[in-house]
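[1] give me a model of this one.
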Amino acid sequence: MSMPAMSPTMTEGGISAWKKAEGESFSPGDVLLEIETDKAVIDVEAQEDGVLAKIIAQDGSKNISVGSAIAILAEEGDDLSAAVEMAANASKETQAPSPKEEKVSETPLTPAPSKKPSPPTTVSKSELPQGDHIFASPIAKKIALERGIPLSKVKGTGPDGRIIREDVEQYKSESSSSISSSSAPPDPSTDYVDIPLSNMRRTIAARLAESKVQSPHYYLTVDIQMDKVLKLRGVFNNSLAEKGAKLSINDFVVKAVAKALEDVPEANSAWLGDIIRQYKKADISIAVATPAGLITPIVKDAGSKGLATISAEAKALAKKARDGKLSPHEYQGGTFTISNLGMYDISHFTAIINPPQSCILAVGSTQPALVPSAEDERGFKTVNIMKATLSSDHRSVDGALGARWLTAFKGYLENPLTFML
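    Purely as a prediction, here's the structure:
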């Protein structure tokens, strides 16, 4: 069994947890393991009957390339002893062998007449303990790099003082325990914590950096009077109270975005290099903050759905996103993104476009403001204002087009009864 590609863009993943033990049988539909992708933790189900003969990539393994062997599967009645040898051969091809396998290969061997002598270990010049070079195994170097551990401070216990995996891991535990020890001198490294990048965080960083550098962003901001939305929301929520449902301001925003995209379909597009792809349906990506990073589950074809349906779907998707249980089809794609920070009392901000989409809408909080009164030329009145900022890719949506879309969006929110037309 090899690391599967859980999405078209996935190149590597991690093993969150095996749900079957070695030697345990499984049937179609049984969950074999959980795989951590750049977006979520996804269950991998068995497609047929079999036995999990040998696990190659253990729980917690990360950065496993798609197609790399992670386990040996067999059929009922097969000789499982052969799986051990197959797993050993497969592990030699991986970049991160298990701790047990590395320990065997790096422990000094005592010559015995009954065993065939092991071939001499070949050490690259970069691993020789000469000058500034450090004598360490590849996996030890990899772990040290990920955790920010200086190899020069790690004492090697392998052959000829070579630094092995256990040395690097032990160094971390020793430095941690020294924090609570009153007799140990203060370590400057205790003033900060190095947090290893998850696959999700690494992908977010790469995509947003690429978007900000390659997509020519521009920004348009409007003030929207939300009094009618707030009043209509109160009426709807009173009628939905007995059902345990409740509409949010964001549900109205999603609906207004979809309706505005119907009026200005050119904004519902993506820049694909040689072409601009214009979508016929409004699949709205909603930015959700999770412990692992930002993810954008999608409310599909939001223009055809009512506010109650949008609300229920958005809440369910947000919960699955925070639990890391989104399926690929629930966050891949999307034609337009909404990022709402109004619940944090943020009045105004700009957002980075979610490529290859052309637009993202940054929504702030609704706040009271004084404006001239239309009824009294010399007077003022208090209204509730929400600022919304559209970030657009100038290659596919120019300024005039962005302004047309933002005007349509503002019109729907200031006259929400038009949702019903």
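[2] drop to CA atoms for contacts and neighbour counts, all remaining ones
    Fine.
[3] who's in contact with residue 346?
    364, 365 (C-alpha atoms under 8 Å, 6 or more residues apart in numbering).
[4] okay, now residue 409: neighbour count?
    Residue 409 has 24 neighbours, counted by other C-alpha atoms under 10 Å.
[5] which SS class is the residue nearest to it when sequence neighbours are not counted?
    Nearest non-adjacent residue to residue 409, counting by C-alpha to C-alpha, 6 or more residues apart in numbering: residue 260, 5.1 Å away. In three-state terms, and counting by DSSP: H, G, I helix; E, B strand; the rest coil, residue 260 is helix.
[6] one more sequence to fold, the one below, so I can look at both together:
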Amino acid sequence: MATLFRMPGVSADADEAVLEAWTVQQGATISSGQTIASVETEKAVVDVESDIDAVVHALLVPGGATVPVGDPIAVLLEIDEDPAEGEKLLAQLGLGGDQAAETATAIASAPEEAQAPPAPAPDAPAPSATVVAAPAASSNGGRVFASPIARKLAREKGIDFATLTGTGPGGRIVRDDVLAAASAGTAPVTAAAPPAASAAAAPQPAAQPVAPVVRPGWEATPHSKLRKLVASRLQASKQQAPHFYLRTSLRVDALLALRAQLNAAGSDRISVNDFIVKAAAKALIDVPEMNVVWSEEAVLHAPQADVAVAVASDRGLVTPVISGVEGLSLSALSRRIKDAVARANDGKLQQSELEGGTLTISNLAMFGVEEFDAIINPPQAGILAVGAAVKQPVVGDDGEIAVAGVVKVVLSVDHRPVDGVVGAKWLARFKELIENPLQIIV
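    Model (predicted):
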């Protein structure tokens, strides 16, 4: 029977996603497991697969459309099913054949690299993300159909749903409808004053951020979805995870010499960061009390060393997780990291590659930064901030002063799952590995 293919929940913390592009056309026959669209979340671009063998009867939204999770984006038919069954589904959505045909034409004529709609000018109504024509907001016995994020925005902005016209599938009110109404100056709802007793018992609103004073000549760069997500997660990390910091200095002359030998003998160019990630993973295996994450019910112990690597990609900060690092050779690890960085810059990381891990490596050595404190990437237990190698005088075990390459590192630790002694044991083992680098590769 004809079925609706809906926008999947590709990210646990997203109410909506951008349908970046279709990889099939209307009328195409598809098989189970075949990729039919790519969907962009705040973190990555994810391939979406069909779970059935089917024929694409209609594509309901074009590339670049922002769609609430759960909304229909296509109508699929069983193989050899009568197309009339698909038309019935379209009619139930309030989409006639002409409207569906217009959408199909728009999709077919769109460029291969579908772009999201441009941001509206400050004084202009926000454009709707979808191009499917729809009737006014649907209701059923007074019920207004709207996406969860549209309801949340309407409450925040004090906008009455009765004043809105839905442009989503079947007349559903979506986020852009609320934003358009807010930009156009739709009158907010005036709520009746609560009784005195209720007002006294009501919780006080949270303090609002102090608005910046904007001077002439300042320019505004609107927040990207990724920037807003990073800001939200890091703010939550500093507020919820009690950070403590452990610092040490590493002598890296032996490591640099070993790296030069490996690069001269092999085809893969190994970086200092590759050594650091590998050493961090071995230290997690050797000090398993550090290889954990916090949950409200329990401390969760990881069976292998999955280490995230902070990447300042062209799209913003992302932290792809390299799984099972302890079992990878240095050259294999180097290739995995280079591949993750390249795909991060292209926005092609899978959602699964951005989840998990117990520790992140954040390395700013290439910018000449000698030392810094990093914020933990929740729910991981720690993050290691790595600075640049600097030549400086050091006192050897024999008491003699010599010049050596020294790297300063700072381990930020979540004190909920990890005590100070455990963090110190892990850092001591990491230091031992870096200063005796043959232990890293054997």
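[7] TM-score of the superposed pair?
    Scored against TM-score structural alignment, normalised by the length of the first structure, the superposed chains reach a TM-score of 0.74; 352 aligned residues with a C-alpha RMSD of 3.3 Å.
[8] picking that back up, pretty sure the residue nearest to residue 409 of the first structure sits against residue 408.
    Yes - counting by C-alpha atoms under 8 Å, residue 260 of the first structure touches residue 408, with 5.3 Å between them.
[9] tell me which of the two has more neighbours.
    A count of neighbours by other C-alpha under 10 Å puts residue 260 above the other of residue 260 of the first structure and residue 408, at 24 against 19.
[10] how far away is the more buried one from residue 106 of the first structure?
    64 Å (C-alpha to C-alpha, to the nearest Å).
[11] ok, and what's touching stretch 410-418 of the second structure?
    By C-alpha under 8 Å, 6+ apart, stretch 410-418 of the second structure touches 241-248, 289-290, 292-294, 299, 371-376, 380-386, 423, 427.
[12] just the buried members of those?
    Burial by neighbour count, 16 or more other C-alpha atoms under 10 Å: within the contacts of stretch 410-418 of the second structure this picks out 241, 243, 245, 247, 289-290, 292-294, 371-376, 380-386, 423, 427.
[13] out of these, which are inside helices?
    Mapping these onto helices (DSSP state H) picks out 423, 427.
[14] which of the residues in the lengthiest strand in the second structure are buried?
    Secondary structure of the second structure per DSSP state E: the longest strand is strand 401-414. Within strand 401-414 of the second structure, the residues that count as buried by 16+ other C-alpha under 10 Å are 404, 405, 406, 407, 408, 409, 410, 411, 412, 413, 414.
[15] how about stretch 431-442 of the second structure?
    In stretch 431-442 of the second structure, counting by 16+ other C-alpha under 10 Å, buried: 431, 432, 433, 434, 435, 436, 437, 440.
[16] okay, now whatever residue of the second structure lines up with residue 192 of the first structure: neighbour count?
    Per TM-score structural alignment, the equivalent position to residue 192 of the first structure in the second structure is residue 219. Around residue 219 of the second structure there are 8 other residues, counting by other C-alpha under 10 Å.
[17] which SS class is residue 219 of the second structure?
    Going by three-state DSSP, the secondary structure assigned to residue 219 of the second structure is coil.
[18] so it versus residue 289 of the second structure, what's the distance?
    Distance, residue 219 of the second structure to residue 289 of the second structure, by C-alpha to C-alpha: 48 Å.
[19] separation between residue 323 of the second structure and residue 307 of the second structure?
    Taken as C-alpha to C-alpha, the span from residue 323 of the second structure to residue 307 of the second structure is 7 Å.
[20] excluding its backbone neighbours, what's nearest residue 406 of the second structure?
    residue 251 (4.7 Å).
[21] what does the one you found align to in the first structure?
    Aligned counterpart of residue 251 of the second structure in the first structure: residue 225 (TM-score structural alignment).
[22] let me see the ranges of the helices in the second structure.
    Under DSSP H, the second structure gives helices at 83-92, 97-109, 148-157, 175-184, 196-201, 225-240, 253-265, 272-286, 330-345, 420-435, 438-441.
[23] so which of these gets nearest residue 392 of the second structure?
    Nearest to residue 392 of the second structure among the helices of the second structure is helix 253-265; the distance by C-alpha to C-alpha comes to 11.6 Å.
[24] give me the distance from the closest one to the chain's centre.
    35 Å (C-alpha atoms, centre = their mean, to the nearest Å).
[25] that one - contacts with which helices or strands?
    The contact analysis (3 or more C-alpha pairs under 8 Å, 6 or more residues apart in numbering; DSSP states H and E) places helix 253-265 of the second structure against helix 272-286, strand 401-414, helix 420-435.
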